[in-house]
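1. Dropping the sequence and predicted coords here.
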Amino acid sequence: MRKISPWVKPTLEYGPLLLFFVAYWLLRDSSIIIGGAEYSGFMAATLIFVPVAVASTLVLWRLTGKLSVMQAMTAVLLLVFGGLSLWLNDPRFFKMKPTIIYLIFAGLLGTGWLLGRNWLQLVMGEALPMRAEGWRVLTGRLIGLFLGLAVLNEIVWRTMSEAAWVNFKTFGLTAILFAFFIAQSGLYQRYAVTGDEPGPGPVPPPS
């Protein structure tokens, strides 16, 4: 993986989300006409967000030479569900996207967890060296988090206002993920690979 400036990666990952937030609040009371169809401000913000987010993922891939499975899958699902929302002029597909993503992530990690494979290490192993036991514990906790986020997203978009969901998507989900990983500091220390013991070694790819 090629090294890039520390600010480039978070800018490419979170910049499109902030752009979506700003675009929504600027356009929320407006509507635009495309091909004879009228689109709400929410759909206009989605139309801006989808290509920018996909382009940012491609730029990150170009700069680093690598994308994680989660990053690639998120980009594909964004194209699918964002495209469906825009094609059908129905925001529900875009709002359901986080639910689908979190359920898929939980399913993939759960499969690896049951098979005794540290698939999470494939994504985070370089940045967070831990022993195998630590990865198994973290994987179990992350499965629970993803399932909880999937349920929470469904509750928010189905029962709250559109503006509330936009705020939740932009700041709520991000804050929960950050808080989760910060809260695992004790786990990182407990299972950290020290200088006098061998590292976890390469993880075999899923068979």
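-> Structure received. Numbering: from 1, shown residues only.
2. make it CA atoms for all contacts and neighbour counts henceforth
-> Fine.
3. show me what contacts A127?
-> If a contact means CA atoms under 8 Å, 6 or more residues apart in numbering, then A127 has no contacts.
4. Surely it is in a helix?
-> No. Under DSSP: H, G, I helix; E, B strand; the rest coil, A127 falls outside any helix and is assigned coil.
5. so how far is A106 from it?
-> 21 Å (CA to CA, to the nearest Å).
6. Could you do A132 as well?
-> Distance from A132 to A106, counting by CA to CA: 19 Å.
7. what's next to whatever helix or strand G83 lives in, contact-wise?
-> Counting by DSSP states H and E, the element that carries G83 is helix 69-88. Contact with helix 69-88 is made by 43, 46-47, 50, 53-54, 57, 90-94, 96-97, 101, 105, 123, as judged by CA under 8 Å, 6+ apart.
8. In addition, the following structure is provided for comparison:
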Amino acid sequence: MTEHIIEEAPNKPGRKEMSPLLKFALELGPLMVFFFANSRGEDLAAAFPVLGDLGGPLFIATALFMGAMVIALSVSWAVTRTLPIMPLVSGAVVLVFGGLTLWLQDETFIKLKPTIVNALFAAVLLGGLFFGKSFLGYVFDQAFKLDDEGWRKLTFRWGLFFVFLAVVNIVVWKAADAYYGPGQIADDAWVDFKVWGIMPITFVFMMTQIGLIRRHSLEPIGGKKE
């Protein structure tokens, strides 16, 4: 039997699955490393001088973020012998833009990363629908099972949401620079919003999709299917 490197399509029999909790930890973990390293960059540089050679806190955070993404993908491969599509795309962009950030010592590249990633996700999801593919199922199929119409509708909504996130990143980045002036304080404000602002916004969006998920679920949710 041919072994697939990329995770297989949702609802496909025999698809290898990972614990939803582990999957969430692997996707959120690198972001938490990024936040911690940016907020404690000076302490990390003092404890590990080699990190200080990378530059300020944002550059240290970028390097550790890259390492955390590689570890997360490696764990995914070790557990399922496949690579999840969304983290793989995000990881590739992190490595490219993070590498440019460190090489050129220009924070612009790492700040552009969320916009590039979200724009790519939007393009993949909305473009996939054009060709009859609901790629969102690759991300959430282990959390819940939907019929084909449900995956199409949810994929379309998430595609538009990723467009929104791509724009919001630029707005917050430029607003922080305009308000504080380019520098560490503006960097901290951008990182804080990236970690503590995007997650609540995403959570609220996800909550608004519960009705759609219930209507198209192939399995009972909360003990009762609507």
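-> Alright, I've got the coordinates. Just so you know, these numbers come straight off a predicted model, no measurement behind them.
9. ok so, going back, in the second structure, which residues correspond to the next helix or strand after the helix holding G83 of the first structure?
-> Next along the chain after helix 69-88 of the first structure, taking DSSP H and E as the criterion, comes helix 92-114. The alignment of helix 92-114 of the first structure onto the second structure (TM-score structural alignment) spans residues 108-130.
10. In the first structure, what residue corresponds to W196 of the second structure?
-> By TM-score structural alignment, W196 of the second structure lines up with F171.
11. Now for its match: which residues touch it?
-> Per CA under 8 Å, 6+ apart, neighbours of F171 of the first structure: none.
12. Compute the inter-axis angle for the longest helix seen in the second structure and helix 108-130.
-> Assignment by DSSP state H gives helix 148-180 as the longest helix of the second structure. Angle of helix 148-180 of the second structure versus helix 108-130, following axes from the mean of the first three to the mean of the last three CA atoms, to 10 degrees, is 160 degrees.
13. need the next SSE after helix 148-180 of the second structure, C-terminal direction.
-> Per DSSP H and E, the first helix or strand lying C-terminal to helix 148-180 of the second structure is helix 184-192.
14. Go ahead and measure how far that next one is from the middle of the chain.
-> Here helix 184-192 of the second structure is found 19 Å from its chain centre; the criterion is CA atoms, centre = their mean, to the nearest Å.
15. Please work out the angle formed by the directions of the next helix or strand after it and helix 184-192.
-> Next helix or strand after helix 184-192 of the second structure toward the C-terminus (DSSP H and E): helix 198-208. If you take the same axes, to 10 degrees, helix 198-208 of the second structure sits at 20 degrees to helix 184-192.
16. Helix 198-208 of the second structure vs the first structure, average offset?
-> Once the two are superposed, helix 198-208 of the second structure sits an average of 2.0 Å from its aligned residues in the first structure (mean CA distance after the TM-score superposition for the first structure).
17. once the structures are aligned, where does the helix or strand following that helix end up in the first structure?
-> Counting by DSSP H and E, the next helix or strand C-terminal to helix 198-208 of the second structure is helix 210-216. Matched against the first structure by TM-score structural alignment, helix 210-216 of the second structure falls on residues 185-191.
18. Can you give the distance of that stretch from its chain's centre?
-> Worked out by CA atoms, centre = their mean, stretch 185-191 of the first structure lies 23 Å from the chain centre.
19. buried set for it?
-> By neighbour count with 16 or more other CA atoms under 10 Å, stretch 185-191 of the first structure contains the buried residues Y188, Y191.
20. ditto for stretch 61-79 of the second structure
-> Here stretch 61-79 of the second structure shows 61-70, 72-73, 75-77 as buried, counting by 16+ other CA under 10 Å.
21. Cheers, nothing more for now.
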